[in-house]
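Enquirer: A predicted structure for the sequence below; I have some questions about it.
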Amino acid sequence: MPLTPLDIHNKEFGRRLRGYDEDEVNEFLDQIIKDYEAMIRDNKDLQNQIVGLQERLGHFANIEETLSKTIIVAQEAADEVKSNAKKEAQLIVKEAEKNADRIINESLSKSRKYALEVEELKKQAAIYRARFRTLVETQLDLLTQDGWEKLEPPESRSRDNEPRVREIVE
């Protein structure tokens, strides 16, 4: 068991002949007591500081652990957000590709339809031109015939030519 300042203070030394000077020994012991008490106080202060520092260290260790967990959670959340964004981007691209394919197919279909309509209109125009040419040629033939000098009044004209003219016009 360690000595206390009281133990040093109460220590009695035996007396002998030709021993040490009692006042010097008492002064030295008083000095030791003062120094020993100061060391004990310093030791207690240091122990209190150690306890305080250990508490702070524990607090900072908790903060560090919390921060580590927070960083891990944040990293996981960031990874999840990144993954979700990638999936969403892929879905958007697929949807855009589908829309593009649909638009292209619709455009091709309309293009084919318009091409068929153009061809039909060309055929109808050719038929119309042929009929019109025939009509004009028939009219020219009529104009070039000799009988114009002898024009008859409309009532005396034969009704036989009317169906032929209508046929040509149609």
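Expert: Great, that's in hand.
Enquirer: drop to CA atoms for contacts and neighbour counts, all remaining ones
Expert: Will do.
Enquirer: Can you give me the distance of Arg56 to Leu46?
Expert: According to Cα to Cα, to the nearest Å, Arg56 and Leu46 sit 15 Å apart.
Enquirer: okay, now Pro5: neighbour count?
Expert: Other residues lying near Pro5 total 19 when counted by other Cα atoms under 10 Å.
Enquirer: tell me the contacts of the closest residue to it other than its chain neighbours?
Expert: Among residues not flanking Pro5 along the chain, Ile33 sits closest, at 5.3 Å (Cα to Cα, 6 or more residues apart in numbering). Counting by Cα atoms under 8 Å, 6 or more residues apart in numbering, Ile33 touches 5, 8-9.
Enquirer: Mind telling me what element Ile33 is part of?
Expert: Following DSSP states H and E, one finds Ile33 within helix 22-144.
Enquirer: Return the set of buried residues in stretch 59-77.
Expert: Residues of stretch 59-77 include none that count as buried (16 or more other Cα atoms under 10 Å).
Enquirer: re earlier: ok and the very next helix or strand once past the helix holding Ile33 relative to helix 22-144, angle-wise?
Expert: Using DSSP H and E, the helix or strand that follows helix 22-144 in sequence is helix 161-169. Angle, helix 161-169 to helix 22-144, by axes from the mean of the first three to the mean of the last three Cα atoms, to 10 degrees: 150 degrees.
Enquirer: Second structure for comparison follows:
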Amino acid sequence: MITPLELMNKEFTVRMRGYDRSEVDDFLSVLQKDYETLFRYYRKTSGADAIEPIEEEEVREPAREPQGKEASEARARQLRAEAVLHEEAPARQAGAWTRPAEHDLGESVKEILLMAQKAAEDARTAAGAEAAAIVEKARLDASKAVYEADEKVKAAERRLADLSAQEASLRARMKGFLETYRQLIDDFEATSGIDYSL
């Protein structure tokens, strides 16, 4: 956590056509005072062990006091911070008040755990959906492969049946030709009177 001293000693580089130095100094002065008030409030409410102790001279402002409107705004902010501090004092004394850092840390841890649980559940759901999609794709691919193999078998069976029918037709035609030639030879032998038998 930045300290009021670090805030006050912050140096800015000056460039051509840069910010007005007196405005920056005035703003830093107001900011340092407000931050110092909040810093002290935080140290008081969260315990001295939460932040390294600071020396009184570290938080003293070395620069000039803001004047006019800025001074009144700074004083109003300081009074508001003190009012908040006074409003919470009874709750702290009654034991109902918890350290803001611990409360915020506990809430942050709970939120982080809830986000982690949700992320894990989302990842689990996504993995389940992805696994189901992979299984379904494998099932469809297997079904398609079985269908294609079955179609190939049926096509081969049809081709075999066609070839068998062609073979039977060719055999019948050959038998018919041979029978016709044998008949012609027998007729020729009968009419010519030559014996062609062996």
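Expert: Nice, I can see it. Because the structure is a prediction, the values reported are computed rather than measured.
Enquirer: where does the TM-score land?
Expert: Once the chains are laid over each other, their TM-score by TM-score structural alignment, normalised by the length of the first structure reads 0.51; 106 aligned residues with a Cα RMSD of 3.0 Å.
Enquirer: Give me the most central residue, the first structure.
Expert: For the first structure, the residue nearest the mean C-alpha position is Ala85 (4.3 Å; Cα atoms, centre = their mean).
Enquirer: Show me what that residue aligns to in the second structure.
Expert: Aligned counterpart of Ala85 of the first structure in the second structure: Glu148 (TM-score structural alignment).
Enquirer: any idea how far that match lies from Leu160 of the second structure?
Expert: To Leu160 of the second structure, Glu148 of the second structure is 18 Å away according to Cα to Cα.
Enquirer: And for His86 of the second structure?
Expert: 102 Å.
Enquirer: same thing with Ala132 of the second structure?
Expert: For Ala132 of the second structure, the distance to Leu160 of the second structure equals 42 Å [Cα to Cα].
Enquirer: now do Arg77 of the second structure
Expert: 100 Å.
Enquirer: Compare these two (neighbour count), which wins?
Expert: Set Arg77 of the second structure next to Leu160 and count neighbours by other Cα under 10 Å: Arg77 wins out with 17 against 12.
Enquirer: So which bit of the first structure is the helix or strand harbouring the more buried one matched to?
Expert: If you go by DSSP H and E, Arg77 of the second structure is part of helix 69-94. Counting by TM-score structural alignment, helix 69-94 of the second structure falls onto no part of the first structure.
Enquirer: Next: stretch 169-178 of the second structure.
Expert: Stretch 169-178 of the second structure covers residues 106-115 of the first structure once aligned (TM-score structural alignment).
Enquirer: Please pull up the equivalent of Ala132 of the second structure in the first structure.
Expert: Counting by TM-score structural alignment, Ala132 of the second structure corresponds to Lys69 in the first structure.
Enquirer: buried ones in the helix holding Arg77 of the second structure?
Expert: Buried positions in helix 69-94 of the second structure, judged by neighbour count with 16+ other Cα under 10 Å: 74, 77-78, 81, 85.
Enquirer: would you turn those residues into CSV with distance to Pro4 of the second structure?
Expert: Below are the buried residues of helix 69-94 of the second structure laid out as CSV (distance: Cα to Cα, whole Å):
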residue, distance to Pro4 of the second structure
Ala74, 15
Arg77, 16
Gln78, 15
Ala81, 16
Leu85, 19
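Enquirer: Can you pick out the most distant pair from the residues you listed?
Expert: Ala74 and Leu85 (16.7 Å; Cα to Cα).
Enquirer: Tell me the spacing between the match of Ala85 of the first structure and Leu140 of the second structure.
Expert: 12 Å.
Enquirer: Ok, Ala156 of the second structure next?
Expert: For Ala156 of the second structure relative to Leu140 of the second structure (Cα to Cα), the value is 24 Å.
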